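J.: Just need the structure, nothing else, for what follows:
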Amino acid sequence: MSPRHESARPPLGVHLAEGGAEVAVYSENADGVVVCVLQDDGSEARTELDMRTGHVFHGFVRGMRPGTRYGLRVSGPWDPASGLRFDDGKVLLDPYATATADAPEGTILGVVTDPGSFDWQGDDPPRTPLAESVVYELHVKGFTKTMPGVPEELRGTYAGLAHPAAVGYLRELGVTAVELMPVHRFVQDGHLLDKGLRNYWGYNSLAFLAPHPEYAAARDPLEQVNEFKGMVAALHAAGIEVILDVVYNHTAEGNDQGPTLSLKGIDNPSYYRLVEGDAEHYFDTTGTGNSLNVGHPAALALIMDSLRYWVTEMHIDGFRFDLATTLTRQGGDPDVHSAFLALIHQDPTLAPVKMIAEPWDTAGYQVGGFPADWSEWNGRFRDDVRDFWRGTPGMLGTFAQRVLGSPDVYEASRRSPLSSVNFVTAHDGFTLADLTSYNEKHNEANGEGGADGESDNRSSNYGAEGPTDDPEINRVRTRQRKNLLATLLLSAGVPMVLGGDERGRTQGGNNNAYCQDNETSWFDWEHGDDELAEFTRTLISLRRAEPALRPDWYRYAPGSGSPRTVDLRRADGRRFTNSDWHRPEHKAIQFVLGHQGHTTFAVLMNAAENGVEFSLPYTPRRVWRLELTSDEGLDVDAARRLTLAPRSFALLRSSR
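T.: Here you go, the predicted structure:
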């Protein structure tokens, strides 16, 4: 029976009403849509959506209520050469499902939820200004999987992250936001399961409105949603924001050989970008087999509805967009005026939340290319800071730009340092401990013959590959870890710390641990570096307490800070000349950081393999006192000169 046409339709997805629910599904190319409700005896109750408005099939399904498990059967032509992959023999996941459940033969069902069932008890999002933010990237499972103080049954779950032991650790560390690696419902990769491995990172999303059920202690899908909300509320109560790492650039359905689980069988050419002139295959700038068709209203609506849902219903504070450049490709090239960016810019629901781009994909690198109200993962900060501290010649000028918030990247478009999310390490690549312990990646456990993962790591082992008992090598490694953390947390911009770096977490040299859902990736709470953790806590505390240590000045906001907000000096105390910046032998610098009405600080950095004498800036009645250093032998008195050990930094506070 052909669907009846109707002038009005409900919103997409399932919306409860008396006696059942209104259901609406978008498909431009389908002939019909049937909703299949799973009965207690395992049978299906089928209801055809008998109305069609535009390209939306909709109708009323009796008996649907919270907890109902359902799927979709979508009929239409099977014509892969034309991009059409309809098969009403398959039960598909509603892309607007807000909870999910597994069914036999790999089928994933939607579960009807009740938005009003959770009591937020006056939850008040912290809304921490970017200028005061310190972001901590963590994995929900890995962070608490072995955490002391968290009950065994809650470890590795949303409830575990909400536990006082976990929240207390984050609060004591001083971070203002957690950036959670993907928590949208994702799917395990068959090729990994065949090798006895699992997708740990979760960059294989399928349902953009549903939390991943494996991270819930609760087995009931309704309680899983509430458990996630309880985690957000607990973190908010501690003043900690929740930012989601979201994967809207592709889905788990992969290429033409991948499974049909949802969008591919609902309306393949509307939701996915197909190769022009070869519609059987998928355009791919993600390296995963497909790319979402962000030039189509249906795909854009799904992304926008998902974002609004997580803000309004789940109280999320921000998003980090994986491979965000793909989302700006309406045609072939990235476009700063793309519909995706325009829609987000004008949306009042999304205006208060943080938007962070990973500004690249497999076909392009766009650091500095996003709009002014976006922040970006600054890959240039990562690379240049690593190069400076490992002693690469000629890096001083570039390094100074990174510490100052990368004005060479952002100021031409009148963007402030807050556009730069600074990081030295992230989930993808070496941890901080491994960055200072390995020259080469060691990814053999991934089963790809060592071919996976980045080969250009800009790392150094300082004389031994991996763990060593050599005390001098270990001293250098400790200094370098402190140097890198200090640079990260004393630079202009928004710092992001990789979870576990403050405790010396290692992955044994694996720089692509995406498939290591085991002790390789999980936090090792038993063997952490307590001294480094205390050092990190001190740095974060100083940054949050002292405006001079988080400068948000730039030339188009001359009223911020003070007339001498930042003063750059050579080690001998003189001002730099143009020729100084690129001289290969220059590997030392001092930044004098001031803020009107507040304490002035001097940050001394020496990346040379020899000690360097610094002449401190002189002002009558100013006395410099040591605040923090990686040079364990440094002795500072009221003198204006000090010698900083090889590969060391020092932070000094001025007093009068």
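
J.: can we go C-alpha only for contacts and neighbour counts from here?
T.: OK.

J.: Where do the strands of the stretch 101-250 of the chain begin and end?
T.: 108-111, 135-138, 177-180, 184-186, 205-211, 241-246 (DSSP state E, counting those that start in this stretch).

J.: Format these as TSV; extra columns: distance to residue 501.
T.: Output for these, formatted as TSV (distance: least, Cα to Cα, whole Å):
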stretch	distance to residue 501
strand 108-111	36
strand 135-138	10
strand 177-180	14
strand 184-186	25
strand 205-211	27
strand 241-246	19
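
J.: Can you tell me which of these is nearest to residue 588?
T.: Among those, the nearest to residue 588 by Cα to Cα is strand 135-138 (28.1 Å).

J.: Pull out the buried residues from that closest one.
T.: 135, 136, 137, 138 (16 or more other Cα atoms under 10 Å).

J.: Pick the one among those residues closest to residue 515.
T.: Using Cα to Cα, the buried residues of strand 135-138 come closest to residue 515 at residue 138, 15.9 Å.

J.: Tell me which residues touch the closest one, please.
T.: 178, 179, 180, 181, 498, 499 (Cα atoms under 8 Å, 6 or more residues apart in numbering).

J.: Here is a second sequence; please produce its structure as well for comparison:
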Amino acid sequence: PDPRFSAGDPASAIEEFRVMVDAMHDHGIEVILDVVYNHTGEGDHLGPTLSWRGIDNASYYVPKPGQPRFLYDSTGCGNTLRAEHVYVRRLIMDSLRYWVEVMNVDGFRFDLASTLLREQGRVNHQSGWLQMVQQDPVLSGVKLIAEPWDLGYSGYQLGTYPPPWREWNDKYRDVVRRYWNGEFGITGQFATRIAGSSDLFAPGHRRPSSSINYVTSHDGFTLQDLVSYERKHNEANQENGRDGRSVNYSQNCGQEGSSTNPDILAHRDRLKRSLLTTLFVSQGVPMLLGGDDLGRTQQGNNNPYCQDNEISWYDWNLGESNKEQLEFVRELIAFRKDHPSLRRNRFLTGQVEKNGLPDAIWWHPEGHVMRSEDWASTQAFGMWLAAPDMLLICFNPTGEAVRFKLSDEYVWSWGLGWGESTVVAGEDLKGGVASVASQSVLILRVQSSASERGMV
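T.: Predicted coordinates for the structure are as follows:
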């Protein structure tokens, strides 16, 4: 561990880290380490000699084809570690085992994982390094998460890793952002993503838990900035705007940056709640960026790796709106835990299950099952999860409230929602209409007993 983060004597950093991990385990929290084995901090051939360049450059780094005095760069950092070399593999494997056996971590997220699979310049899913991890008695038992791409040839490999690997799903990120921006014609894509991305993972005989769903991460905008800035503001990085993604599918709700306008603040709060709710009702593994539960901002900087200041720090002096957002995230987490239908271990198919009901129905606001032609013309729709517990999750990304006609076979009650959304029951309490506020999510549940319906 970096001794700069030690609370006491830098020499105590190792023991402090182990104590921290043990304390987290005592509270039911696992520790996943983000590891970067794809490059070193030496840059390209013009950079400093800090690591293995001066020891054995040809063994530790991938040379540029046909120009071995230069370095191949699939990482965007000037060099690429040569994971196909036996000694580089040993270095990585020894490091991983140390963090598991000595430091007691529970798994790893591999930055630019495709680079580690490269052999002879190409991504190889039968690579020696991957097979070593798969059969290792220590590492095969921990959680393994890939950032399934790099910047080299054919580096984008989402959905191609073998079990039990999990993968960051950036297609989920982008489609969810675009949907809540109000983009037309992507309702079907949005439904596929919140249903677990079976198009990506089912062909490899994998489960919804293979998808690490996220809306924001340490690479890019925070959630607060996603609804406050239409473009990145990376001037403080002093790279003349070259760094960080330029396409963020973000919006500012009427004013770039911070605002005191109550209408703009209400709009941003509504969008944040919709994005967060989408994340926690999606099939797969939700990943929440640290600080998004608190409304943390990076002042529009979407690549603050070099900012050890207020841009990247947490402000623990929470205002009232920050506290409300924290409480809302707690409610979402509790709701997900309470409803197994949001945590299925098989993909949604629409097929009838043992209880006589399909596992999922896509519901049109007019009160019928979505037809194939509806997907191209409808933005607001519902995901009706019929097993093991019955929920109707209504999504409305439009600028106006949308009325959903509910099935008159059941008595529906409020599950989770906010703002101006309402539910009005029909005759005998069955059916009725739900009004879903603009750019909002409303979750309804079926009342399963007479006592819940107020009959006893």
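
J.: Mind checking the TM-score on these two?
T.: The TM-score (TM-score structural alignment, normalised by the length of the second structure) is 0.92; 438 aligned residues with a Cα RMSD of 1.9 Å.

J.: if we can go back for a sec, okay, the buried residues of strand 135-138 of the first structure in TSV with distance to residue 429 of the first structure next?
T.: As requested, these are arranged in TSV below (distance: Cα to Cα, whole Å):
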residue	distance to residue 429 of the first structure
135	18
136	16
137	13
138	14
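
J.: Report the two of the residues you listed separated the most.
T.: Applying Cα to Cα across the buried residues of strand 135-138 of the first structure, the maximum distance is between 135 and 138, 9.6 Å.

J.: between these two, what contacts are shared?
T.: Contacts common to residue 135 of the first structure and residue 138, judged by Cα under 8 Å, 6+ apart, are 178, 179.

J.: so where in the second structure does stretch 282-299 of the first structure end up aligned?
T.: Residues 71-88 of the second structure are the counterpart of stretch 282-299 of the first structure, counting by TM-score structural alignment.

J.: Equivalent analysis for stretch 463-481 of the first structure, please.
T.: Using TM-score structural alignment, stretch 463-481 of the first structure pairs with 254-272 in the second structure.

J.: Quick one: end-to-end distance for the matching stretch.
T.: Its start and end residues considered, stretch 254-272 of the second structure measures 15 Å (Cα to Cα, to the nearest Å).

J.: Pull out the buried positions in it.
T.: Under 16+ other Cα under 10 Å, the buried positions of stretch 254-272 of the second structure are 254, 255, 257, 258, 264, 265, 267, 268, 269, 270, 271, 272.

J.: do you know how far the fifth one is from residue 376 of the second structure?
T.: Read that as residue 264 of the second structure. Taking Cα to Cα, one finds residue 264 of the second structure at 30 Å from residue 376 of the second structure.

J.: sorry, back to before: who's in contact with the match of stretch 282-299 of the first structure?
T.: Residues contacting stretch 71-88 of the second structure (Cα under 8 Å, 6+ apart): 37-45, 59-65, 89, 112, 115-119, 127-129, 150-153.

J.: Just the buried residues out of the residues you listed, in ChimeraX syntax.
T.: Buried residues within the contacts of stretch 71-88 of the second structure, by 16+ other Cα under 10 Å, are selected in ChimeraX with:
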select :37,38,39,40,42,43,44,59,60,61,62,63,89,112,115,116,117,118,119,127,128,129,150,152
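
J.: can you tell me which of the contacts of stretch 71-88 of the second structure are in helices?
T.: The helices, defined by DSSP state H, take in 59, 60, 89, 128, 129 from these.

J.: any chance of those residues in JSON lines, plus distance to residue 107 of the second structure?
T.: Listed next are these as JSON lines, based on distance: Cα to Cα, whole Å:
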{"residue": "59", "distance to residue 107 of the second structure": "28"}
{"residue": "60", "distance to residue 107 of the second structure": "25"}
{"residue": "89", "distance to residue 107 of the second structure": "18"}
{"residue": "128", "distance to residue 107 of the second structure": "20"}
{"residue": "129", "distance to residue 107 of the second structure": "17"}
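
J.: Out of those, which is nearest to residue 29 of the second structure?
T.: residue 129 (28.7 Å).

J.: contacting residues for the counterpart of that closest one in the first structure?
T.: Under the alignment (TM-score structural alignment), residue 129 of the second structure maps onto residue 340 of the first structure. Residue 340 of the first structure sits next to 294, 300, 327, 328 when contact means Cα under 8 Å, 6+ apart.
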